[in-house]
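Asker: my questions are about this predicted structure, shown below with the sequence.
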Amino acid sequence: MREDTGIRSLTLAVRKTDSIRRWPLSSLMKSRFRQDEDGATAIEFALVSTPFIGMMFAILTIAHYFWVGATLQDAVQEAGRQIRVGKVEAAGFTKTEFKDFVCSYLAIPKSNCLDDIAIDVESAESISGLSNDEPDPANEKYDPGEGSDYVLVRAELPITSFNSLFKLFSSTASPSFTLTAVTAFRNEPFN
């Protein structure tokens, strides 16, 4: 019986000690946390939403660049097809009309395209006669060639960022990227 009583009294003493220690501390902590929970959701939203919205703008900006780049490549290839089969020569396109034709295929406003795009159309009787120079907006070449000539069509379109996030990574005031599209082919013998 003594062993039984000793264990019971020890257990009761531990329970009394635990309950005395826990009661004031747990009630104080509960009351503090209840008071602090009011703005926790707003703070968590601010911490999570700021980088999320920044990432969304970056993704949209990069997607816009890829989209304009893909339409620029399609426009240059379509313009090249028109040269290759002789429709440009038959219609008597000038350099400005050819630029207008290319810009009609792009996914940006035509007025911006006509002002900014640089297009070089160069032809030669042999492929080694074509140059590797970048298009110069101040001195654009326009020579669609004759039947059976080799033709190189290059277009460069500077595009600025509509998202100010890229200004953080750039040393210039407004970051600009240049999209380039190139196609080379041999004209059909349309003469």
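Answerer: All right, it came through fine.

Asker: rest of the way, CA atoms for contacts and neighbours
Answerer: Fine.

Asker: any figure for the gap between the most centrally placed residue in the chain and residue 96?
Answerer: Closest residue to the average C-alpha location of the chain: residue 62 at 0.2 Å, with Cα atoms, centre = their mean. Noted for residue 62: a distance of 30 Å to residue 96, by Cα to Cα, to the nearest Å.

Asker: just residue 84 next, same as before
Answerer: Noted for residue 84: a distance of 19 Å to residue 96, by Cα to Cα.

Asker: who has more neighbours, those two?
Answerer: residue 84 (26 against 12; other Cα atoms under 10 Å).

Asker: so that one touches residue 183, yeah?
Answerer: No. Applying Cα atoms under 8 Å, one finds residue 84 not in contact with residue 183, separated by 11.0 Å.

Asker: not including adjacent chain positions, what is the nearest residue to residue 95?
Answerer: Nearest residue to residue 95 in three dimensions, chain neighbours excluded: residue 142, at 5.9 Å (Cα to Cα, 6 or more residues apart in numbering).

Asker: nope, residue 71 is what I was after
Answerer: Leaving aside its chain neighbours, residue 71 sits nearest to residue 106 (5.4 Å; criterion: Cα to Cα, 6+ apart).

Asker: just give me the neighbour total for that neighbour.
Answerer: Applying other Cα under 10 Å, we find 20 residues neighbouring residue 106.

Asker: A further structure is provided below for comparison with the first:
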Amino acid sequence: MIGAPLLSRLRRDSDGATLTEFAFVAPILILMIMGVFDMAHSQYTSALMNGAIQKAGRDLTLESAGSSESAIDARVISEVQIVVPDSATVTLEKLSHFDFEDIGEEEEYTDNNGDGACNDNEPFVDSNGNGQWDANRGETGIGGARDAVLYTAVVSYPRLFPMYGLAGLPQNVELRASTVLRNQPYDQQDVSVNTGNCS
């Protein structure tokens, strides 16, 4: 049986209190530190992507862009791969449009049945010439003279720190960087218009 003097002495003994308190605080502190590093890395990668895509956008506006397009794309990918894990995937998307106001717009169609969708053989303007109605009227590639081009880089990679589960974050980071450019007026712009019918 423990005597009263011993219990009194144990209550006054504070040895090891700091270690116990740190055991409570440490997980939260470590989670916060990893979260800060994870956000900082994502922000740095995003800034680097934006810089690379802006430079590529300026290079792609030139008349000679068609012959150097693959080299420009490779440079963007290599600049991004410097700061992301080896398992990262970097994809580039280029959509050309007749004008800036066409970017992100769906192809025009006549909504005969009023249901807000292109269907039931309703006629549409096939802006990108692919033979089907699209929610984005852009044509794949950098287009031709005077075309407005939306150039986007998408990178996806697993998080660098294993805290995503505790913080409720997805396992993979996905970052996007875009720029809009207009090709130089080195030729007449293609104004051909195709039509079709929605299925």
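Answerer: Good, I have the coordinates. Predicted model only: the values in this text are computed from it and were never measured.

Asker: what's the TM-score here?
Answerer: Aligned and superposed, the two chains score 0.64 in TM-score terms (TM-score structural alignment, normalised by the length of the first structure); 151 aligned residues with a Cα RMSD of 3.1 Å.

Asker: need the contact list for the residue nearest to residue 95 of the first structure.
Answerer: Taking Cα atoms under 8 Å, 6 or more residues apart in numbering as the criterion, residue 142 of the first structure is in contact with 95, 119-122.

Asker: what do we get in the first structure for residue 146 of the second structure?
Answerer: Aligned by TM-score structural alignment, residue 146 of the second structure pairs with residue 148 of the first structure.

Asker: pretty sure that match contacts residue 189?
Answerer: Yes. Counting by Cα under 8 Å, residue 148 of the first structure touches residue 189, with 4.8 Å between them.

Asker: name the residue in these two with the higher neighbour count.
Answerer: Neighbour tally, residue 148 of the first structure and residue 189, criterion other Cα under 10 Å: the higher count belongs to residue 148, 17 against 12.

Asker: contacting residues for that one?
Answerer: Per Cα under 8 Å, 6+ apart, neighbours of residue 148 of the first structure: 125, 186-190.

Asker: for residue 25 of the first structure, state which of those residues is nearest.
Answerer: Closest approach to residue 25 of the first structure among the contacts of residue 148 of the first structure (Cα to Cα): residue 186, at 86.7 Å.

Asker: what residue in the second structure is paired with the closest one?
Answerer: Matched by TM-score structural alignment, residue 186 of the first structure corresponds to residue 182 in the second structure.

Asker: wait, doesn't residue 157 of the second structure sit right on residue 81?
Answerer: No. Counting by Cα under 8 Å, residue 157 of the second structure does not reach residue 81; the two are 10.3 Å apart.

Asker: what touches both of these two?
Answerer: residue 88.

Asker: what's the neighbour count on the counterpart of residue 90 of the second structure in the first structure?
Answerer: Aligned against the first structure by TM-score structural alignment, residue 90 of the second structure finds its counterpart in residue 117. Neighbourhood size, residue 117 of the first structure [other Cα under 10 Å]: 20.

Asker: wait, residue 117 of the first structure sits on residue 178?
Answerer: No. Assessed by Cα under 8 Å, residue 117 of the first structure is found out of contact with residue 178, at 9.8 Å.

Asker: shared neighbours of those two, anything?
Answerer: Common contact partners of residue 117 of the first structure and residue 178 (Cα under 8 Å, 6+ apart): 156-158.

Asker: between the residues you listed, which is closest to residue 113 of the first structure?
Answerer: Among these, residue 157 lies closest to residue 113 of the first structure (Cα to Cα), at 7.6 Å.

Asker: the helix or strand containing residue 155 of the second structure vs the first structure - mean distance after superposition?
Answerer: In this assignment (DSSP states H and E), residue 155 of the second structure forms part of strand 148-158. On superposition with the first structure, the mean distance recorded for strand 148-158 of the second structure (mean Cα distance after the TM-score superposition for the first structure) is 1.4 Å.

Asker: just checking, what packs against that strand?
Answerer: helix 17-60, strand 89-97, strand 172-182 (3 or more Cα pairs under 8 Å, 6 or more residues apart in numbering; DSSP states H and E).

Asker: buried residues in the shortest one, which are they?
Answerer: Read it as strand 89-97 of the second structure. Within strand 89-97 of the second structure, the residues that count as buried by 16 or more other Cα atoms under 10 Å are 89-90, 92, 94-97.

Asker: next SSE downstream of that strand?
Answerer: strand 123-126.

Asker: chain center to that following strand, what's the gap?
Answerer: Offset of strand 123-126 of the second structure from its chain centre (Cα atoms, centre = their mean, to the nearest Å): 30 Å.

Asker: that strand maps to which residues in the first structure?
Answerer: The aligned range for strand 123-126 of the second structure is empty, by TM-score structural alignment.

Asker: I'd like to know which elements that strand is packed against.
Answerer: So strand 123-126 of the second structure, by 3+ Cα pairs under 8 Å, 6+ apart, packs with strand 194-197.
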